[in-house]
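[1] sharing a model prediction with you, sequence too.
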Amino acid sequence: MFVLIAFWTSYYGRLSAPMDFEVHFHGITMTLWSIMLIGQAFFIRFKKRKLHHFAGKLSYLLVPLIIISGFNIAHYTIQNVPVGHPARYYQAALMYNSIIAFAIIYGLAIYFRKNPKMHARYMICTILPLITPISDRIIYKYIPALVSYAPAADGIRMVPALGFLIGQIILISLIIWDWKKNKQFNAFFIVWIPLTIYHFSVLNFYRYPFWQKFTEWLMSLPLS
């Protein structure tokens, strides 16, 4: 629902309009991932184990495509920002590092695939690094008054920080719930580590010379 609301005017509502390959590639892969997560929840709920396992195997094909499309759309977007501008390095951390965090969490889900409860927790959390494309669009389009509450640095209004706050609230709530109900302090807390590092990187790395150099190296690659 939130995905449709966020991307209706910019993507789903104008599928017949001319759009670059990079936009469709990323849009299709992320739409398929959203459908897969919802489908997997239904398959587990209604004990459709064969369908669940089949969809899980399909993810081995889909996730590499998500990673490729993520790097592709990041390169495509960032190349339009001038070299040396803080927004170039901020967007690099926002887009590239979200894909890395997603890949780490998905990798943990696959590693624990024989432990259903752990596997499910990690799979649910794969959406957390990908919240900001949704939250940013909803805020800008429907709740613009919130933009002024986002932190600003070097002239950049960091609206994704509001999405990060949502992600942190969700994850910390899950950590507390899991501890109170199941006396477990593992999966959700482990996810909190790469997610928090990702959030820190977006809010801070754009100022660091090492990240600026790394970004320019990435942008020199033929990723789009």
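    Perfect, I can see it now. If you're wondering where the values come from, they're calculated on a predicted model, not measured in any experiment.
[2] all contacts plus neighbour counts: C-alpha atoms, from now on.
    OK.
[3] quick one, helices of the chain?
    In the chain, the helices defined using DSSP state H lie at 2-7, 21-45, 49-78, 86-111, 116-125, 132-142, 160-182, 187-204, 209-219.
[4] among these, which is nearest Arg14?
    With Cα to Cα, the closest approach to Arg14 among those belongs to helix 2-7: 9.8 Å.
[5] off-centre distance for the closest one?
    Its chain's C-alpha centre and that of helix 2-7 lie 14 Å apart, by Cα atoms, centre = their mean, to the nearest Å.
[6] elements contacting that helix?
    helix 132-142 (3 or more Cα pairs under 8 Å, 6 or more residues apart in numbering; DSSP states H and E).
[7] elements contacting the helix it packs on?
    helix 2-7, helix 160-182.
[8] how about the shortest one: buried residues?
    Neighbour-count burial for helix 2-7 flags Val3, Ile5, Ala6, Phe7 (criterion: 16 or more other Cα atoms under 10 Å).
[9] same question for the longest one.
    Using 16+ other Cα under 10 Å as the burial criterion, the residues of helix 160-182 that qualify are Pro160, Ala161, Leu162, Gly163, Phe164, Gly167, Gln168, Leu171, Leu174, Ile175, Ile176, Asp178.
[10] the structure to be compared is supplied as follows:
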Amino acid sequence: MPYRHAHWFLLAIFPLAALAFWPGYLATIGTAPLQMHAHGVTATLWLLLLIAQSWTIHTGHNALHRALGAWSLALFPLFLAGGSMIFLGMAQRYVEAPSPFYPMYAPGLAWIDILSVAAFAWCYYAALRTRRQVQLHARYMLATVLFLLPPILGRLAPILPPLGIGGPEDFWKLGIGFQLGNAITAAIAFGLALRSGRHGRPFFLAGAAIVLGGLLFQFLGPLPAWRQLFAQFAGLPPMPLALAAGLAGAGIGYAGWIGGRRPIAREMAA
């Protein structure tokens, strides 16, 4: 099984995430909106799941590893539902403009979210479908973590003195920070792909999706037509949207699980 010590690296994400989300979420957790709780809880549970999956398979607890894999079929739809709530909340704050941050960045960040969630879903589907192919299965599952890194690294970027934020007049620097987070994550993904040799496809696809998300953030996010369309999403009802995302997640999980029962095509194992 590859990546014997992956769980230790995944554990290291928690203090980084706590530092990154302290000002905007953890410090005001009692008054944070429901969509932030939904996304925060499901993302945390997903990371804990991958840590447990890595530890169990490398310590000989194979039955528990398989049981946790089955539980992921329930967690994944909840993760997508939470992600849809974040998207909706971002659109609402773009319209309400409680801070200059949202008119500046919400439409662009929406593209990063769309690409990240779509690629996350593909990696999970492929992980289920290749669960009998150890090298690919492990890499597809670990690739899902990469999509959690850009929001963390982007929020940590202002720690660097040149990107420090003293007030709204410095908000233009946040765009640089977001792209720096994308660039670092993409570099990690492509580095892992190169080290994986012929099994590097999961990490390469993750890196490509992160690069594409950064390009859409930069070039499509500011377009007036997209900003007008994005504002329309603010009027969507939250519960039906979350339910639709959850049902889509259940369908993706089911398709991957059923697909994994059949022989894997040669190109999937390459």
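    Right, received. Where do you want to start? Here the structure is a predicted model, which is why all the values come from computation and not from measurement.
[11] distance to Arg14 of structure 1 added to the helices of structure 1, as a markdown table?
    Output for the helices of structure 1, formatted as a markdown table (distance: least, Cα to Cα, whole Å):
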| stretch | distance to Arg14 of structure 1 |
| --- | --- |
| helix 2-7 | 10 |
| helix 21-45 | 11 |
| helix 49-78 | 18 |
| helix 86-111 | 23 |
| helix 116-125 | 29 |
| helix 132-142 | 16 |
| helix 160-182 | 25 |
| helix 187-204 | 30 |
| helix 209-219 | 29 |
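[12] go through these and pick out the most buried.
    Between these, helix 86-111 has the highest mean count of neighbours, a mean of 22, where neighbours are mean count of other Cα atoms under 10 Å.
[13] average offset between that helix and structure 2?
    Superposing on structure 2 places helix 86-111 of structure 1 at an average distance of 2.1 Å from its equivalents, by mean Cα distance after the TM-score superposition for structure 1.
[14] re earlier: which among the helices and strands packed on helix 132-142 of structure 1 is found nearest to Pro209 of structure 1?
    Judged by Cα to Cα, the one of those that comes nearest to Pro209 of structure 1 is helix 160-182, at 21.9 Å.
[15] by contact count, what packs against that closest one?
    Other helices and strands packing on helix 160-182 of structure 1, by 3+ Cα pairs under 8 Å, 6+ apart, are helix 132-142, helix 187-204.
[16] and the longest one, which stretch of structure 2?
    Matched against structure 2 by TM-score structural alignment, helix 187-204 of structure 1 falls on residues 202-219.
[17] average offset of that stretch relative to structure 1?
    In the superposition against structure 1, stretch 202-219 of structure 2 averages 2.6 Å from its aligned positions (mean Cα distance after the TM-score superposition for structure 1).
[18] ok, and what's touching that stretch?
    107-116, 119, 123, 136, 139-140, 143-144, 146-147, 179, 182-183, 185-190, 192-193 (Cα atoms under 8 Å, 6 or more residues apart in numbering).
[19] just the buried positions in the helix or strand where His7 of structure 2 lies, please.
    For His7 of structure 2, the host element (DSSP states H and E) is helix 6-11. Under the neighbour-count criterion of 16+ other Cα under 10 Å, helix 6-11 of structure 2 has Ala6, His7, Leu10 buried.
[20] thought the first one was touching Gln53?
    No: here Ala6 of structure 2 does not reach Gln53: they are 9.8 Å apart, not a contact under Cα atoms under 8 Å.
[21] which residue is nearest the centroid of structure 1?
    Central residue of structure 1 (Cα atoms, centre = their mean): Leu130, 1.8 Å from the mean position.
[22] so what does that residue match up with in structure 2?
    Leu130 of structure 1 maps onto Leu148 in structure 2, by TM-score structural alignment.
[23] tell me the spacing between its match and Gly164 of structure 2.
    As judged by Cα to Cα, to the nearest Å, Leu148 of structure 2 and Gly164 of structure 2 stand 22 Å apart.
[24] ok, now Ala110 of structure 2?
    Distance of Ala110 of structure 2 to Gly164 of structure 2, computed by Cα to Cα: 23 Å.
[25] aligned to Ala18 of structure 2, what sits in structure 1?
    In structure 1, the residue paired with Ala18 of structure 2 according to TM-score structural alignment is Leu4.
[26] cool, and Trp122 of structure 2?
    Under the alignment defined by TM-score structural alignment, Trp122 of structure 2 is paired with Ile104 of structure 1.
[27] ok, now which ones touch its match?
    Neighbouring residues of Ile104 of structure 1 by Cα under 8 Å, 6+ apart: Pro194.
[28] do the same with Leu192 of structure 2
    Gly200, Phe203.
[29] just tell me what it corresponds to in structure 1.
    Under the alignment (TM-score structural alignment), Leu192 of structure 2 pairs with Leu174 in structure 1.
[30] same check on Gln92 of structure 2?
    That one, Gln92 of structure 2, aligns with Gln79 by TM-score structural alignment.
[31] what about its match, neighbour count?
    Using other Cα atoms under 10 Å, Gln79 of structure 1 is surrounded by 15 other residues.
[32] okay but it is in contact with Met219, surely?
    Yes: counting by Cα under 8 Å, Gln79 of structure 1 does reach Met219; the two are 7.1 Å apart.
[33] count the neighbours of Arg93 of structure 2 for me.
    17.
[34] looking at it, it is touching Met104, isn't it?
    No: counting by Cα under 8 Å, Arg93 of structure 2 sits too far from Met104 to count as a contact (11.3 Å).
[35] residue contacts, the match of Gln92 of structure 2?
    The contact partners of Gln79 of structure 1, by Cα under 8 Å, 6+ apart, come to Met219.
[36] relative to His85 of structure 1, how far out is it?
    11 Å.
[37] quickly list what's touching both of these two.
    Here Gln79 of structure 1 and His85 have no joint contacts, going by Cα under 8 Å, 6+ apart.
[38] how close does stretch 36-50 of structure 2 sit to structure 1?
    Stretch 36-50 of structure 2 sits 1.0 Å off on average (mean Cα distance after the TM-score superposition for structure 1).
[39] what range does that stretch cover in structure 1?
    Using TM-score structural alignment, stretch 36-50 of structure 2 pairs with 23-37 in structure 1.
[40] hmm, who's touching the matching stretch?
    Against stretch 23-37 of structure 1 from outside (Cα under 8 Å, 6+ apart): Tyr11, Ala55, Leu62, Leu65, Ile66, Ser69, Gly70, Asn72, Ile73, Met123, Ile124.
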